[in-house]
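Colleague: Structure for the following, please:
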Amino acid sequence: MSDLLPSALDLARFQFAFTVVWHFLFPAFTIGLASYLAVLEGLWLWTDRGAYLDTYRYWLKIFAVAFAMGVVSGLVMSYQFGTNWSVFADRTSPVLGPLLGYEVLTAFFLEAGFLGVMLFGLGRVGPRLHFVATCFVAGGTLLSAFWILAANSWMQTPAGHATGPDGQFIPESWLGIIFNPSFPYRFAHTVTAAYLTTAMIVGAVGAWHLLRDRMNERARIMFSMAMWMAAIVAPMQLLIGDLHGVNSYHHQPTKVAAMEGHFETERRAPSILFGMPDADAGVTRGQIAIPGFASLYLTHSLDGEVKGLKAFPKDTWPTNIPLVFWAFRIMVGLGILMIALGVVSLILRWRDSLYDSPWLHRFAVAMGPSGLVAVTAGWTVTEAGRQPFTVYGLLRTADSVAPIAAPAVAASLAAFVVVYFVVFGAGIAYLFHLFRQAPEAGEHGPPQGQPVRTAGITPAPGLVNRETHGAEPRQARIRP
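Modeller: Below is the predicted model of the structure:
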């Protein structure tokens, strides 16, 4: 009977997977949304068009909620390092500790320092300084992604370190650690995915409101900007993903073999579109494949040799090959749909019917969650494909877990499941409440407070009116 119960290792892995998936949803949205807000505010300052300010304020409320949930959901990650993965924390702390510390000292402090100004300061500090604060928050989210992905990429392709006598990884070259072989590709791929995730959500919300009021100017702005992002960035993501895949093939060949469902080493290796990998039998059953295509995109030669899983010891194969295989196909399939959405939007834009095609708007609404699903699937490929290692090729997952009993992990896991579904379920429900509210002229964002007044100087009526309605000039007058 005890053999049927999950071990402490299984429970610890599931707990980390559960919490990191919840956490990753929010930064994947807010990284792109912060940059989108900076663009909207910049367009407002540049054009004096009030609809940009209304759209900015509409999404600022949503950003505040999503950002808060991202911060809260991330707090438990360090908790789990100390309880469930203490051996991993001890072995990797000389490398990962400083990287995560740099993230706090740079990105988090930058976000925390300017977030309050961004959320509540438009009526207090003036438009230009407020725009600077918005840009700093957007830069902070990207800087946070830089350090987190540097740490995670080192776990995927470790470099720039030595191993001490007690088994700890000792830094030798911080440039080698940070800019490890997979980092540039993973950083570009992840940030681009975050921008597409935001574009799909913004486009879905804009399309939802266009279905109800085709003349809503703010909904038109949302939809148009999101479709530009899909049309331009989604094809770029395909190219970045190809470069990332080739890099992974050279540095993590077992991961790529599992992604492709390849067990045998072959020339003119097929690209298996669908099938069911069977690790015990060493074969992918029921294949639907394109002959030679995998060799083309992995080796850039139709006659290139692609190594299969049988070329490597079986104890280094990913633990759950079907999970890696199907998660990869979900990610790629959704990426292709994003490209299709962008191409169709370009055609309809050229025909001057972007806002007059309800079927396109319904397509965009249906694609709303596609970015979140795609980044979750991609993260699953990344992490499940690295197994059975926490530090690829150097530290096994089974050797990383803390000496903790299964009932203790099960209790904390149960608490996490209950709290997460209650707290974040309520937060997501509130986000959908905000999404359903139509963007309007004179849109109210978070409370802005009263404009700054100092001796002998008051904001001009035009400035106050512009900040309220986005329609008037922003010059301030000095009273005699």
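
Colleague: all contacts plus neighbour counts: C-alpha atoms, from now on.
Modeller: OK.

Colleague: Which residue ranges of the stretch 101-250 of the chain form strands?
Modeller: In the stretch 101-250 of the chain, the strands defined using DSSP state E, counting those that start in this stretch lie at 161-163, 169-171.

Colleague: what separates the first one from the chain centre, distance-wise?
Modeller: Between the mean C-alpha location of strand 161-163 and the chain-wide mean there is a distance of 30 Å, by CA atoms, centre = their mean, to the nearest Å.

Colleague: still on that earlier bit, figure out which of the strands of the stretch 101-250 of the chain is closest to Thr265.
Modeller: Thr265 sits nearest to strand 161-163 of all the strands of the stretch 101-250 of the chain, at 31.8 Å, using CA to CA.

Colleague: Neighbours of Trp46, how many?
Modeller: 9 (other CA atoms under 10 Å).

Colleague: Now do the same contact list for the nearest residue in space to Phe146 that is not next to it in sequence.
Modeller: Closest residue to Phe146 apart from its sequence neighbours, by CA to CA, 6 or more residues apart in numbering: Phe187 at 6.7 Å. Applying CA atoms under 8 Å, 6 or more residues apart in numbering to Phe187 gives the contacts Ala145, Phe146, Leu149, Ala150.

Colleague: top of the residues you listed by neighbour count?
Modeller: Neighbour-wise, those (other CA under 10 Å) top out at Ala150, 24 neighbours.

Colleague: Near the residue nearest to that residue when sequence neighbours are not counted, how many other residues are there?
Modeller: Nearest residue to Ala150 in three dimensions, chain neighbours excluded: Ile178, at 5.2 Å (CA to CA, 6+ apart). Residues lying near Ile178 (other CA under 10 Å) number 24.

Colleague: wait, doesn't Ile178 sit right on Asn152?
Modeller: No: using CA atoms under 8 Å, Ile178 is not in contact with Asn152, being 9.8 Å away.

Colleague: Pro235 is in contact with Ile339, isn't it?
Modeller: Yes: between Pro235 and Ile339 there is a contact under CA under 8 Å: 6.1 Å.

Colleague: Following up with a second sequence; could you model it the same way so I can compare the two?
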Amino acid sequence: METTFLGLDALMLARIQFAFTVAFHFIFPAFTIGLASFLAVLNGWYLWSKDEAYLHLFNFWLKIFAITFAMGVVSGIVMSYQFGTNWSVFSDRTGPVLGPLMAYEVLTAFFLEAGFLGIMLFGRGKVGNGLHMVATLMVAVGTAISATWILSVNSWMHTPAGFSVNDAGQFVPEDWWAVIFNPSFPYRLIHTLTAAYLTTAFIVGGVGAWHLLRGRWQNKSVRKMFSMAMWMAAIVAPLQIVFGHEQGLNTYEYQPTKVLAMEGHFETHENGIPLYLFGIPNQEEGRLDYAVGIPKIGGPILGKGWNASMDGLDTVPEAEQPPVAMVFWSFRIMVGIGFLMMGVGLWSLWVRWKGRLYEDRWLHRAALVMGPSGLVAVIAGWITTEVGRQPYVVYGEMLTAEASSPLDAGAVGASLLAFIVIYFAVFGAGVGYLFKLMGKTPERAPYEEDIDYGPLRASGIVPGVQQEAPKGGNDRQPAE
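Modeller: Got it, this is the predicted structure:
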């Protein structure tokens, strides 16, 4: 007899547990992938320019990187155990393909990061500047390589290729190049890495904006922090929208049902495909209630003509449809945040051109609010991708219901509750400490006499008031 826990069976509880742990885990590498590269840039600029503002920024973000990296490692290790406990059938059947890829990730990426992390963290002054720079670059490269292997594994589950199935039902590799470079991998790799860089840019920009709003505009490190983040937002956010569109076209080619759920196309369209901006998915009735859309523009967006036709979800058996509402809304959250990011980036270009990048308090408020937006967007993106793949765990080849371990619902439910309590207690404390570190002012470089404070005073930011110097700061306050 099948048991339940709080009305949920073991399969649903296992899915919720994995979703919770992977979402909790991914917010850390989504930040550290970009932050490692940011640290490499800061260190390189410091060595080239000898400007201590870059060194102060490097030291400021290095502490944050170390803690975030550690939390990502711990949460990743815990997550991996679920493959053996809750998803043993999946592990057994896909192990010959996915096992070696995960081993390569450890051998090439994790060892690279771990091997050079200590030099990066503690080596300045103990090894030469050249070796310290190499170590910083290797950590950055390691994070990117790690993402590459993980995305190859995940992409194969979406667009499986280069395999056969043996008599025991196991997926056996036949062509490793086809396995690794499966059809969706290049698109998902560039989209995910770009998302990580944008996530870091907006966190850095949000922290810089917070310090600017606190009146710390005379701190050169704060100004550079905010300026570099806004450059990244202005350049990369538009590119990310293009990369996302290309991934969407690839998804439509290989997983059309997912795209139908993302766009809310329950019905078949014979003469032009609308682009639905809003609506309430009604999967039971097979329609999008209160739909608001633009007629026929969906065709060109999907690479078709204005009068193109498209089969809807009404042509897909109900058992093969994903939960449409979750996919529909998570996709809109991701896309909406992407356009907001681009808007902030373009806004920053305008005020930079006007010479008011460090004065425009409304931009600073917007950047502060958008600080965690990248984390929200990447989680929404993963929900779109993973929930949209259902009911398959290996698309078209293996159902999620076939992949779970034969466990009692009570056991899975108890472990899920334990995960929730422990994660929020341990990682909540870690995130709280990160906020504390972010709230500290970067150590100030010597006071720059060439700064024109006139426009800042004229803007009414802190007229005639000396700013509070941070502890350990070494620059004097502007004279009245």
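
Colleague: circling back: how about the contacts of Phe187 of the first structure, which pair is most distant?
Modeller: Spatially, the most separated pair among the contacts of Phe187 of the first structure is Ala145 and Ala150, at 8.2 Å (CA to CA).

Colleague: State which helix of the first structure is the longest.
Modeller: Counting residues, the longest helix found in the first structure (DSSP state H) is helix 8-47.

Colleague: can you list the strands of the stretch 101-250 of the first structure in CSV and add mean neighbour count and distance to Gly113 of the first structure?
Modeller: Shown next, in CSV, are the strands of the stretch 101-250 of the first structure (neighbours: other CA atoms under 10 Å; distance: least, CA to CA, whole Å):
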stretch, mean neighbour count, distance to Gly113 of the first structure
strand 161-163, 15, 34
strand 169-171, 19, 31
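
Colleague: Between these, which one is closest to Gly101 of the first structure.
Modeller: Among the strands of the stretch 101-250 of the first structure, the nearest to Gly101 of the first structure by CA to CA is strand 169-171 (14.9 Å).

Colleague: The residue nearest to Ala150 of the first structure -> the second structure?
Modeller: Mapped onto the second structure by TM-score structural alignment, Ile178 of the first structure lines up with Ile180.

Colleague: what sits against its match?
Modeller: Ser152, Val153, Trp156.

Colleague: Distance check, it against Tyr187 of the second structure.
Modeller: Separation of Ile180 of the second structure from Tyr187 of the second structure (CA to CA, to the nearest Å): 13 Å.

Colleague: ditto for Leu407 of the second structure
Modeller: The gap separating Leu407 of the second structure from Tyr187 of the second structure is 36 Å, by CA to CA.

Colleague: Gly286 of the second structure too?
Modeller: 31 Å.

Colleague: Please apply the same query to Pro406 of the second structure.
Modeller: Going from Pro406 of the second structure to Tyr187 of the second structure by CA to CA gives 35 Å.

Colleague: which residue lines up with Leu53 of the first structure in the second structure?
Modeller: Using TM-score structural alignment, the partner of Leu53 of the first structure in the second structure is Leu55.

Colleague: is it true that its match touches Gly44?
Modeller: No: using CA under 8 Å, Leu55 of the second structure is not in contact with Gly44, being 9.6 Å away.

Colleague: Number of residues surrounding the alignment partner in the first structure of Leu417 of the second structure?
Modeller: Per TM-score structural alignment, the equivalent position to Leu417 of the second structure in the first structure is Ala414. For Ala414 of the first structure, the neighbour count with other CA under 10 Å is 12.

Colleague: Gly303 of the second structure now?
Modeller: Neighbours around Gly303 of the second structure, by other CA under 10 Å: 11.

Colleague: Please identify the residue in the first structure that aligns with it.
Modeller: Mapped onto the first structure by TM-score structural alignment, Gly303 of the second structure lines up with Thr299.

Colleague: check contacts around the residue mapped onto Leu210 of the first structure from the second structure.
Modeller: If you follow Leu210 of the first structure across to the second structure using TM-score structural alignment, you land on Leu212. Residues near Leu212 of the second structure by CA under 8 Å, 6+ apart: Val222, Arg223, Tyr358, His364.

Colleague: count of neighbours near the second one?
Modeller: If you count neighbours by other CA under 10 Å, Arg223 of the second structure ends up with 20.

Colleague: Give the aligned equivalent of it in the first structure.
Modeller: The alignment partner of Arg223 of the second structure in the first structure, by TM-score structural alignment, is Arg220.

Colleague: so that match sits right up against Trp208, yeah?
Modeller: No: between Arg220 of the first structure and Trp208 there is no contact under CA under 8 Å: 10.6 Å.

Colleague: If you drop the residues flanking it in sequence, what lies closest to Asp92 of the second structure?
Modeller: Closest residue to Asp92 of the second structure apart from its sequence neighbours, by CA to CA, 6+ apart: Gln170 at 7.1 Å.

Colleague: show me what contacts the one you found?
Modeller: Gln170 of the second structure neighbours (CA under 8 Å, 6+ apart): Asp92, Arg93, Thr94, Gly95, Pro96.

Colleague: what does it align to in the first structure?
Modeller: So, by TM-score structural alignment, Gln170 of the second structure is matched to Gln168.

Colleague: separation between its match and Arg218 of the first structure?
Modeller: From Gln168 of the first structure across to Arg218 of the first structure, the span is 55 Å (CA to CA).

Colleague: again with Glu260 of the first structure
Modeller: From Glu260 of the first structure across to Arg218 of the first structure, the span is 43 Å (CA to CA).

Colleague: Fine, thanks again, bye for now.
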